[in-house]
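1. Starting from these lines, generate the structure:
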Amino acid sequence: MAAKPKLHYFDGRGRMETIRWMLAAAGVEFEEKFLEKAEDLERMQNDGTLLFQQVPMVEIDGMKLVQSRAILNYISTKYNLYGKDLKERTLIDMYVEGIADLNELIMMYSITPPGEKEAKLAVIKDRASNRYFPVFEKILKDHGQDFLVGNRFSRADVQLLEVILYAEEVYPSVLSKFPVLQVFKARISNIPTIKKFLQPGSQRKPAMTEEAFEAAKIIFKIK
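-> Predicted coordinates for the structure are as follows:
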């Protein structure tokens, strides 16, 4: 039996979380090796484990993969979550890049100093409500299918649900004007592998707390 993928990162969301989502969506069990102190990261940097001296890193199929987009491309291709042809793959790439832009805003909000949070949240509300979610509402409405691309579950669906749930954490009514996205959220959340990942006790990580951020700053030597 093939070894389970092993994920190397700190015990938090960050740039590893979408990778966790993708493996979970594919029904793949994985192990995690958490960085707990700066020396853990330094050891990996010094022994040649990390190609570009940074995590996330995923051990899978005899490889030590770094760069989150490359990791996600490999996993989604391996587990048939990347469309059936070049056209579908290009659409998926386009959609997930937009999703990633919003995800990045929300990720940075969680580590924004208290005095700057209100302004950052205003940007998230504006971008989610007026730039990103209207696009996906229209895509789904015009496409007329259950999924974003073709009529098959793909990484685009996984990543859109992920960012919807993140946006709702900071702006609970964000989907109030998007009925098609509300239906999409319910449908994708009930796919068995996704439903399992959303249950308490899964390897899904909670939103970043100040305490967790301080621990991460020590590991990554962020001042």
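2. When you work out contacts or count neighbours from here on, use the C-alpha atoms and nothing else.
-> OK.
3. how close does the closest residue in space to residue 171 that isn't next to it in sequence get to residue 185?
-> Spatial nearest neighbour of residue 171, chain neighbours left out: residue 125 (7.0 Å); criterion: Cα to Cα, 6 or more residues apart in numbering. Separation of residue 125 from residue 185 (Cα to Cα, to the nearest Å): 18 Å.
4. Could you do residue 74 as well?
-> 25 Å.
5. can you check residue 149 too?
-> Taking Cα to Cα, one finds residue 149 at 15 Å from residue 185.
6. which one of the two has more residues nearby?
-> More crowded of residue 149 and residue 185, by other Cα atoms under 10 Å: residue 149, with 25 against 19.
7. ok, that one - contacts?
-> 83, 88, 91, 92, 156 (Cα atoms under 8 Å, 6 or more residues apart in numbering).
8. Closest one to residue 120 out of these, please.
-> The nearest member of the contacts of residue 149 to residue 120, counting by Cα to Cα, is residue 156 at 25.4 Å.
9. Now do the same contact list for the closest one.
-> 92, 93, 95, 96, 148, 149.
10. Unless I misread the structure, it falls within a strand.
-> No. Using DSSP: H, G, I helix; E, B strand; the rest coil, the assignment for residue 156 is helix, not a strand.
11. this one next, for a side-by-side:
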Amino acid sequence: MSGKPRLHYFNGRGRMEPIRWLLAAAGVEFEETYMETKEDLTKLQKDGSLLFQQVPMVEIDGMKMVQTRAILNYIATKHNLYGKDLKERALIDMYVEGMFDLNELFVMYEITPPDKRGQQIANIMDKAENRYFPVFEKVLKDHGKDFLVGNQLSKADVQLLEIILMVEEWKPDILAKFPLLQSFKARISNIPTIKKFLQPGSQRKPRPDDDLMDKVMRIFF
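-> Take a look at the predicted model:
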């Protein structure tokens, strides 16, 4: 049996993508089992694999972990991506919770009716540019370091880069007003494990298309 973590989700971003990013940043190889139909989800639910009857689910270190934040916290703690003390961990959690709010808008986009998707994306771009990115620009300015918290990479840095790149897919000039975020993006993107994950052929998932969104609707609804 492989010792690699195994991820159970559909073949797309959703709430699993931050987990993929964090494992990749930690240099951990992982395997994936994709749900293709509603029956695949039902099977996981019926065999007791899903504590709360929902995915994502990650098999890791003999556990079947659910709940995205719990999974991320476990990975971050195990691989020293969760700060050096309680104060740093609190800051990391606070920043990441803000990122989750923004990321959740992208997750909801995947199940938004086609006639409302334009409005949804406009809302996401507005919140990114006027609510969330100004916060992280200020955090970097006030902290004065290469990372959001402390002097080493944390899960907050990894997730912020993921969010930046997702937003840029829709609005390439989104960072025009944020010079420190521009530098942050370049710096974190060049960390070897992350740079590898950003290369073609990695397990990073592409922006969802209509076919994927239709499949997601069939699996979950």
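12. that older thread, report the buried members of the contacts of residue 156 of structure 1.
-> For these, a neighbour count by 16 or more other Cα atoms under 10 Å gives the buried set as 92, 93, 95, 96, 148, 149.
13. Could you pick out the longest helix of structure 2?
-> helix 86-109 (DSSP state H).
14. Count the residues that sit near the residue nearest to residue 218 of structure 2 when sequence neighbours are not counted.
-> In space, and not counting its chain neighbours, residue 218 of structure 2 is closest to residue 38: 6.5 Å by Cα to Cα, 6+ apart. For residue 38 of structure 2, the neighbour count with other Cα under 10 Å is 15.
15. could you check the distance from residue 38 of structure 2 over to residue 186 of structure 2?
-> For residue 38 of structure 2, the distance to residue 186 of structure 2 equals 40 Å [Cα to Cα].
16. Can you show me the strands along structure 1?
-> Using DSSP state E, the strands of structure 1 run over 6-9, 31-34, 57-60, 63-66.
17. So which of those is nearest residue 21 of structure 1?
-> Using Cα to Cα, the strands of structure 1 put strand 6-9 closest to residue 21 of structure 1, at 12.2 Å.
18. equivalent range in structure 2 for that closest one?
-> Alignment of strand 6-9 of structure 1 against structure 2: residues 6-9, by TM-score structural alignment.
19. Show me what that stretch is in contact with.
-> 16, 30-35, 55-60.
20. 6 Å instead, please
-> With contact meaning Cα atoms under 6 Å, 6 or more residues apart in numbering, stretch 6-9 of structure 2 is reached by 30, 31, 32, 33, 34, 35, 56, 57, 58, 59.
21. Name the nearest residue to the last one, ignoring sequence neighbours.
-> The reference is to residue 59 of structure 2. residue 6 (5.1 Å).
22. do you know how far the one you found is from residue 179 of structure 2?
-> 38 Å.
23. okay, these two: which has more neighbours?
-> The residue with more neighbours, out of residue 6 of structure 2 and residue 179, is residue 6; 17 against 11, by other Cα under 10 Å.
24. returning to that earlier point: which stretch among the strands of structure 1 comes nearest residue 121 of structure 1?
-> Across the strands of structure 1, closest to residue 121 of structure 1 is strand 6-9 (Cα to Cα), at 26.7 Å.
25. Distance from the chain centre to the closest one, please.
-> 15 Å (Cα atoms, centre = their mean, to the nearest Å).
26. just to revisit the earlier point, adding distance to residue 160 of structure 1, write the buried ones among the contacts of residue 156 of structure 1 out as TSV.
-> Output for these, formatted as TSV (distance: Cα to Cα, whole Å):
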residue	distance to residue 160 of structure 1
92	11
93	12
95	9
96	8
148	9
149	12
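27. can you map out the helices along structure 1?
-> Assigned by DSSP H, structure 1 shows helices spanning 17-25, 38-46, 68-78, 86-109, 117-127, 133-143, 155-170, 179-189, 192-197, 210-220.
28. For residue 10 of structure 1, find the nearest of those.
-> Comparing the helices of structure 1 by Cα to Cα, helix 210-220 comes nearest, at 6.9 Å.
29. just to revisit the earlier point, tell me how many other residues crowd the residue nearest to residue 171 of structure 1.
-> Neighbours of residue 125 of structure 1 (other Cα under 10 Å): 17.
30. From residue 181 of structure 1, how far off is it?
-> Going from residue 125 of structure 1 to residue 181 of structure 1 by Cα to Cα gives 16 Å.
31. what's the answer for residue 102 of structure 1, then?
-> Relative to residue 181 of structure 1, and taking Cα to Cα, residue 102 of structure 1 is found at 16 Å.
32. can you check residue 107 of structure 1 too?
-> From residue 107 of structure 1 to residue 181 of structure 1 the distance is 21 Å (Cα to Cα).
33. Which residue of the two possesses the greater neighbour count?
-> Neighbour count, other Cα under 10 Å: between residue 107 of structure 1 and residue 181, residue 181 has more, with 22 against 19.
34. What sits closest to that one if chain neighbours are left out?
-> Of all residues not flanking residue 181 of structure 1 in the chain, residue 137 sits nearest, at 5.8 Å (Cα to Cα, 6+ apart).
35. So what's the residue count around that neighbour?
-> 19.
36. quick one: what's aligned to it in structure 2?
-> Using TM-score structural alignment as the criterion, residue 137 of structure 1 maps onto residue 137 of structure 2.
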